[in-house]
Every structure is written in C-alpha cells, then in structure tokens.
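Trainee: give the three-dimensional model of this entry:
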Amino acid sequence: MQLPGKSPLPVPGRMPGPEQTRRLALGGSEGAVQRSREFSREALRSWHWLPAADDEQQAVTEDVLLMVSELVTNACLYAPGGPRELRLSWNGHRLRVEVADASPVPPRLRPHADPGRPGGHGLRVVDRLARAWGSLPEGEGKLVWLEVPSPLDHRGRLR
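Mentor: The predicted model follows:
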C-alpha cells in the first residue's frame, strides 16, 4: 500500500551510500516494544545518529524511536502472534524502518480519535513524523514501513 502524498524518499542529485541493514527477530509481543527501542537505539548509535550533535538531530532520533514503538505496538495489538521482525536500513541519506507481521490486513489511518482516550493515535504520529510510510504484502502477512531523511546533513532535509 502506498499512501497518497507519501512516497519513498528520493535523494535528488545524490547517489545513496551502501545500505546497512540491522534485523531483530521478535517472534511475539512480550517485551517486543522495549527490545525494539533498545535495538533501534543501538543501531542509531552505530550509524552516528547518537550521541546527537544538535537539537535537530536529537529530535529526529527521538521521533524514530517513537515511530518504531508505534509500528511494533500496532503489530502487537492487531497481528496474530505479534511482530515477527524489525528491520532498520540506513544508506547514509535515509533510514527505513520495517516491521513484519503475520496479518495480511494493511494498516489504515482511523478518523481522528478522541484526544482524551487512549488508542487510535499511533499511525497519526507516524503519518506526521515520517517522510513516507506504507505497507506491502510479505508472505502470508505484511511489512509496514516508514522512511525518514538523515538528520546528519540538514541541507539534505526534505521536510
């Protein structure tokens, strides 16, 4: 599923670097959100997003960790067996986050939820913070993905 107005990040005039991918097998919901955040934080550290050089880089890093939590939480809540795998791919210009699960049902933005009630806000957060997001069939389930531009080169920001 490709969302209207949300397409994968092009990097005009620049070739991406070699892509580095980190994978975390999850195999269920128990502790998945916390493990995913810790795994993502370590990946971002290895890619020099952390420690953050400035407030903008810190904000983008915190946004990524929040979005990872939201995608994994959705898989915990709505996919049989919870999330299967978290994948982070970094090419020097954009970060792609992917969460695989066993449900073939694509995620959808709900009408605006009551701000005073829990639930129904996760994909709205992703929609506002990610440059692009969507889902693709994968095996008998799906892969929900998002992309964000690098905070390491503010001139290349496409927001």
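
Trainee: only C-alpha atoms from now on, for both contacts and neighbour counts.
Mentor: Noted.

Trainee: taking the centroid of the chain, which residue is nearest it?
Mentor: The centre of the chain sits closest to residue 97, judged by C-alpha atoms, centre = their mean, with a distance of 3.8 Å.

Trainee: please generate a structure for the following sequence too, so the two can be compared:
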Amino acid sequence: MTTTHAPRTEDEIVLSTSRKFSEPSDCTPGEARAYVRITLTDWGAPAAVSRDLQLIVSELTTNAVTYTRSPQVEVSITLAGREASVSVSDCGPHRHLTAELAAPDAEHGRGLVLVEAFASWWEQRESDDGGTTVVAAVPLPDHERPSCPSTRRPA
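Mentor: Here you go, the predicted model:
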C-alpha cells in the first residue's frame, strides 16, 4: 500500500493511496469497503462521501471478483480538489462494461446502475496488463472539504 501527498495548488490537497488484494475472494468487497472507510475517515472526508464511495467500491470489486477470476485486484482512493474517487483494477481479460437495468427477477446486474447513480462520473479503460480499470468519483462539498490529512496510515 502506498500513500502520496502532492498538493497541486495552494487550496487543493491531493491524497492518493492504493492496496492490492491478492487471491481475491467473496470477502474482498467487504475488505475494500473497510479500506475506503478507514482511509477516508483518516483523511477527514465527509461521511456521506465515504458512504457513497464504499458502495461504489463494493460494486466494482464484486464485479472484478465475480467476472474476471483475476489473481489480484487493486483498489485506489484519491482525494483531489473538489472530488474523491476510487478505482478498481483487475488482471482479467479486458471487458466493456455498461450500466444496464437487469430484469426484475435477476440476481445480478445492478452494480453499474448503482455506480452510475451515486457517482458524478465513471469511466473504464484497459489496464496496462490487459485487464480492466474502472474509476468513479463523487464531489466533495465545498464546506466539508478536508483541510489537513492526519499522519496515520490506513491498515
């Protein structure tokens, strides 16, 4: 796990960290949610932003675990300027993702619809290793933007 602090302007704090989950399993989405919650709490992000990104990372991580059989999933969290974002990368074969409504009786197929509903924007791209990276962001309210990160590192 790495954490970087690189201010771009006087009033913009940039924080970024990532964690690799080796041998992802059904437990990985919960571990990713906890990682996002602990990190954003440590950084002083608003609770609503943390809740939204926890839901988003859970959906994206579930997709990576369920559909790619990737030997590793990487979750990145970034807080920059007026938004917070998460990205989930896998090593599985690249796939084109679309947010489409599932049939009412379908057990799966709503994750990206939720991501689209909660994120201000999201995108996908082929990762360097041929897998898929999905990034989603939510806005930070001006009056609740973190002003100074703590020095504690997430576990």
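
Trainee: show me what the residue nearest to the centre of the first structure aligns to in the second structure.
Mentor: Under the alignment (TM-score structural alignment), residue 97 of the first structure pairs with residue 86 of the second structure.

Trainee: quick one, strands of the second structure?
Mentor: Taking DSSP state E, the strands of the second structure run over residues 2-5, 14-22, 72-80, 83-90, 121-126, 132-139.

Trainee: switch the ones you listed over to a markdown table; also include distance to residue 96 of the second structure.
Mentor: Converted to a markdown table, these look like this (distance: least, C-alpha to C-alpha, whole Å):
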| stretch | distance to residue 96 of the second structure |
| --- | --- |
| strand 2-5 | 28 |
| strand 14-22 | 22 |
| strand 72-80 | 17 |
| strand 83-90 | 13 |
| strand 121-126 | 8 |
| strand 132-139 | 8 |
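
Trainee: what about residue 79 of the first structure, neighbour count?
Mentor: Number of residues near residue 79 of the first structure (other C-alpha atoms under 10 Å) recorded here: 21.

Trainee: touching, it and residue 99? I think so.
Mentor: No: using C-alpha atoms under 8 Å, residue 79 of the first structure is not in contact with residue 99, being 11.2 Å away.

Trainee: now do stretch 86-104 of the second structure: distance to the chain's middle.
Mentor: Offset of stretch 86-104 of the second structure from its chain centre (C-alpha atoms, centre = their mean, to the nearest Å): 13 Å.
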